[in-house]
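*Asks:* My questions are about this predicted structure, shown below with the sequence.
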Amino acid sequence: MQFALQTGLTLRAGQRTLELTRELPDREYQFEDVITRRALVLSVAELIHRIYSKEYQVVLGGAPKGQFANRTVVSVLDLSALKEYERAEMERRLDYVSRLRRQGITKGQRKKIEEAIAKLANSRGEAVPSATTVMLWMRNYEISGNNALALVNKHRMRKRARRLTDSVEDVIWRMLKQHYLTPQKNSLRFTHDQLESELKRLVKSGQLEQDTAQVSFPTLARRVQDIDLYTRVAAREGVARARIVCRTAFPEGVAAYPYQRVEIDHTPLNWVVICDRTGLPLGRPVLTVMIDAYSGYILGFYLSFYGPGLTSVCGVVRNALRPKDPFLQGLNLENDWLSMGLGDEWVIDNGLEFHSFGFKTMAMALGVDLMYCRVRTPWLKPHVERFFSTLNTLTLMRGRITKTVANVARIDPYKDASITFSDLVRGLLMFVVDVHPHQPNWRKMATPYELFAEGIQRSPPATFPGSLEQLTLASGMAKQLTLRQGGIEFYGLPYGSYAFKDIVKKYGLKQKLLCKLDPDDISIMKVLDPDGRSWHDAVCRWPVYAKGLSFNQHQLIRKFAKADLNSPERHEALLASRQRLHEHWMEATNHRGRADALLAGRYADMSSHKVLSGQSSSLQLPLSESKQLIVPSEYRISEKEIPEFESLAF
């Protein structure tokens, strides 16, 4: 909107509305608040600067009232974008309009215009344009606010009329959809051949006339160009490829200060490491990184064999939050690790761990916003992706994972590995602190260390959780668990607390409670009271097992124990034991006489003293070697015949 420095100019300054009331000496202008009528004096330079910097917004321009006061022409062209002949024609028309205005001739004085343009055309050595045309030029020039682009030939923006009939256009579009815009990626020449065959068939059937059923290859190519690029690529190569080809950058995606945008991602390292204790190869660890999008400075990292899960994310968050001085003691590094505190927004992908209940609860507890990138759009978090690519430049060659190349001898990285896990962690720490932050960023003409150090000087101080307990609650694993009579069970581990007694008395059993655990030490669980105001400590009832145990260790132990219990050897042994027990019951319940049973009990020398003391039975010793407390005639039993009875069935 155009504006003039005269009464009626109205500006909006935040919630205030200012109106120009009078012009003062020394090129100053007085404004008044339309509500309070408080005066404000501004110089012309300061006023124009505030308007152009958008500190003030023009509400009413105060432009002269007249026939074209409210009519504006939006310029969609630029003078440098015009071709040479278009620029020459525009300058020619502007010459006619400017000379007529210098002579004081307005657009309504046809007689004077005819006389003036005759002399002007004679001096230019060209044919005389009509007065009506020149009057139209003058009118357009005034309406546009003296914009020379209003004199550009309108043929530049006209649309070409298509000469083909609607029936032929429908056939062209149908053939493009059937043969060209398909995943088969047929060539345009093949599509044109199919189009010609279809047109001949329609002419032969009488649906089209021979004169109109003619489509050249350039015409078909122009029809393809009329289709937007995204639709063409998506139809032939898929939507993901179309997003890559047609991706653009947006201004709000650039961070303006440190910690505004923090990118988080995982990657497996290309090295096999060995165990510090056993010296055996462990495999490829997974690196989780938090990086500042403003400077490219590393805020924290976490290295483990857990994989890209919630445990890794919790570990890198806690590493990024805390001051780094305790981590650097004894390493003799050249620089400090400056990062600590929270960020404003975390930029993440669509991994399952980032959509979990625990991660979202942690972000809400820390007061951090989340921005999820679309699938297959790595350019939305380019800094962390670029950092991962720099890891391949590390000079650690032994144990490196490489691609298999034909006819090239490949060294097994598991046999070639020589670096321990602790040495790898120290090496990555040296790279993160002393090497990567001091590599020049040629786009910003500075290093990440300089950008981050300068940015934190002009940014507000870093914020931290209120306590280490709050940090554990914010960055711990969150899960809804049920309170039962035996306490809370978490992956086979029982947890108990004296606070459970009050919860059960007040709310009853089977309450769903929010529980949080430190993934690196699951011996203590934080349980939120149902009132939502207090947390209770629940201790694992197996303290010897759970002390210092991580969640992933517990899962692996249960996994191996389950596999061992389900092993075929254990199953066969269990079946054999069950069979022996069954045979024992069958033998023990065999029908025999009372005298035989009594004789067997006496012969076995059965007594409670023998059982409780664990002594061996006398059955294992021959009678001649056992102590003879009675003579054989004393335990001799006379045998009596058992009468036989006949059964009677009714």
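*Replies:* That came in fine, so what should we check first? Residues are numbered from 1 along each chain as shown.

*Asks:* can we go C-alpha only for contacts and neighbour counts from here?
*Replies:* Will do.

*Asks:* Could you double-check that residue 368 lies in contact with residue 359?
*Replies:* No. Using C-alpha atoms under 8 Å, residue 368 makes no contact with residue 359, being 11.1 Å away.

*Asks:* which one of the two has more residues nearby?
*Replies:* Higher neighbour count among residue 368 and residue 359: residue 359, with 22 against 15, using other C-alpha atoms under 10 Å.

*Asks:* Comparison target, given below:
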Amino acid sequence: MRRFSFRRGLRFLRQQRAWLVVRRLTDGSIQLEAEDGELWNVREADVIRQCAIGELVVDLENSPDCAPPVLISRDLSSYPEPLQARALRRQMYLQRLRAKGPLVFTAKALTPLIREVAAEIGDRTPPSPVSIYRWNYRYSVGSSVTDLVDHRDRLGRRRRWSPEIQEIVTMAIDTILLHKQRHPRKAVCDKVVHQVTQINRARPPENQVTAPSRATLYRYMACLEDYELTAGRHGKAVADRHYRMVLGTQKAERLLERVEIDHTPLNVLVFCTKAKLPLGKPWLTLAIDKYSRMIVGFYIGFHTPSAYSVLSCLAQAILPKEDLLKLYPDITTRWPARGFFEVLVCDNGMELHASALAMACEDFGVQLQFCPAMTPEYKGAVERVLKTINHDLIHRLPGTVFSNVTERCEYDSENLACISFDTLLHVVTKWIVEIYNQTPHRGIGMPPAKKWEMGERERILEYPAEPAQVRVILAHCTERRVFHYGVEVNGLRYNNADLQLLRRRHGEDLRVTVKYHEDDVGYIHVFDPDHKAYFEVQAIDQGYAAGLRLIQHELIRAKLRKENEKPEALAALLAKKHELQDLIHTAAHSRKMATRKRKAVMKGVDSASAHKPKSIGSRRPKTTPATPLPPSAGGPVPQFKSVRRDHDGGESA
């Protein structure tokens, strides 16, 4: 809803007349002034009543955003030095002439006195009596030396454009110069000349209009208000941000009252020591305490900023740093930042509105505050330190890509990249602990480490009772089924006796909640549904997974898949597959093999003997009819079968 307040310069419209608020009188009424100078004293209640019934209309569009400043006359130092010298010379003449007695402004009386003063001060070109009269008249008003200064700053060329030319120039500026396509100023000149030419074609020679010169148009455009120019060519949001007004700063009265967090891409290429491949440009998430300017935590990852980046940074900010500094023996300075804070200030990105971040802040008892969109000034402390770390540290590392292509020039970032991820962590940690935190900060007048030490004396810090719970809260959550080999997360298997005990207790279809960490895939946390708590499960292949980051693990897996997909590897694999298919086809269509197996079954011979080779030239004797048994023997009468010889030397009935 639109609103107004009675401030100087507020504009009202009443019966097609404009009234401006001039001042508030001693009796509490408001004095308004019309355009013609008429004054109107009215009480606030009457103004509000007339606005309600429509007699007065508040013109907010043409009212200033703030009260116009109270202007104070300029002093002598604001003028150019030549004008200062001339004014002082005139003052010296007047003072010395007045010291000789009352001035009589006649040529006969002043001329001898002027020559005496000129001889005293060594002036070879004394002024005339008329000049002395004019100087004295101006000096007598306020007895100020500034009254004797020539107003030569008001001199200059005056435009003698007709209203018609002014309209053409204004239209050309509005449609071409103040356009989002950002046309050059030369296009404005061409447009003006074209419009004037079109007008002159339809007019007689005596009514022709003269187009302004290119130099005149350039001077006119140079006098345009820069805010309007930026708003027209780049947009109002850009102009408001560029010309924003800073009237104060966010202040923190105590330690860890306000922590600001933000992200920035680090302008350096990083490679993986295990995969021997570049990881790309990492993202830095950094948190800083507003009171002490101490960097309380950071996180470096290779994915776009997300809730997990913020949570990982918060975990390092809350927990003590002793275990982290043990990894780098060359860092001998303490990093005392630790403990819970009151307010967390972050961007207004959609990824930061995730439920995981909100739930973690609820668990920590931290108030989450989002800055308005496109307003980096709301967290200026962290914005400034992100720029500092890129310019003071990252741009000095081999493999830096600088801030843009122009700054990089011919620097071969990819071939010169020799910073591993572990080295980058070491370098950033050392820079934060031993350089930034120990350097005097201009905003607080002392190093952040000293300011932190002073803040610790005035506030009792709070720490997590279960530090391991912090890492569990901030980890990625998923669900997996438990097998005899454990659970599989990101292509790695995790198993131990506690996990198998759950499987024996709940059956083979058991699915458990798993928490895994990006900074170390060597272990996970599994939720025990019986004890309602998490327990740690390590990876089976600890030689590979211990201390390995998830981004490195994914890069190694991608490299293996790529190697297996090489053309020569695929061609060899396809050749082996074709050989196997040919072998199967030959065996399936062998008539000789099929015939031997069929004979062996019919004759009652095992398949092994059917495969034995026959001796060359061997023949079986013809079968002779057996002597029939007498019927009294009780045996069956045998049936005689004809025997034929196969082509391959065998016999068949």
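*Replies:* Now that the structure is in, tell me what you want to look at. Worth saying up front: this structure is predicted, and the values here are computed from it rather than measured.

*Asks:* show me where the stretch 101-250 of the first structure has helices.
*Replies:* 110-124, 131-143, 166-175, 188-204, 217-226, 229-237, 239-245 (DSSP state H, counting those that start in this stretch).

*Asks:* Residue 74 of the first structure: which of those is closest?
*Replies:* Of all the helices of the stretch 101-250 of the first structure, it is helix 131-143 that lies closest to residue 74 of the first structure, at 10.9 Å by C-alpha to C-alpha.

*Asks:* okay, that closest one sits on what stretch of the second structure?
*Replies:* Aligned by TM-score structural alignment, helix 131-143 of the first structure falls on no residue of the second structure.

*Asks:* closest to residue 75 of the first structure out of the helices of the stretch 101-250 of the first structure?
*Replies:* helix 131-143 (12.2 Å).

*Asks:* what comes up buried for that closest one?
*Replies:* 131, 134, 135, 137, 138, 139, 140, 141, 142, 143 (16 or more other C-alpha atoms under 10 Å).

*Asks:* between that helix and helix 110-124, how big is the angle?
*Replies:* 100 degrees (axes from the mean of the first three to the mean of the last three C-alpha atoms, to 10 degrees).

*Asks:* residue contacts, the residue positioned nearest the centre of the first structure?
*Replies:* Geometric centre of the first structure, nearest residue: residue 349, 1.9 Å, by C-alpha atoms, centre = their mean. By C-alpha atoms under 8 Å, 6 or more residues apart in numbering, residue 349 of the first structure lies in contact with 265, 372, 373, 374, 375.

*Asks:* would you list every one of the helices in the stretch 501-650 of the first structure?
*Replies:* Under DSSP H, counting those that start in this stretch, the stretch 501-650 of the first structure gives helices at 543-546, 551-565, 568-588, 594-603, 608-613.

*Asks:* Would you mind pulling the contact partners of the first one?
*Replies:* The one in question is helix 543-546 of the first structure. Helix 543-546 of the first structure is contacted from outside by 521, 522, 523, 540, using C-alpha under 8 Å, 6+ apart.

*Asks:* Quick check: the farthest pair among the buried residues of helix 131-143 of the first structure?
*Replies:* So, these by C-alpha to C-alpha: farthest apart are 131 and 143, at 18.4 Å.
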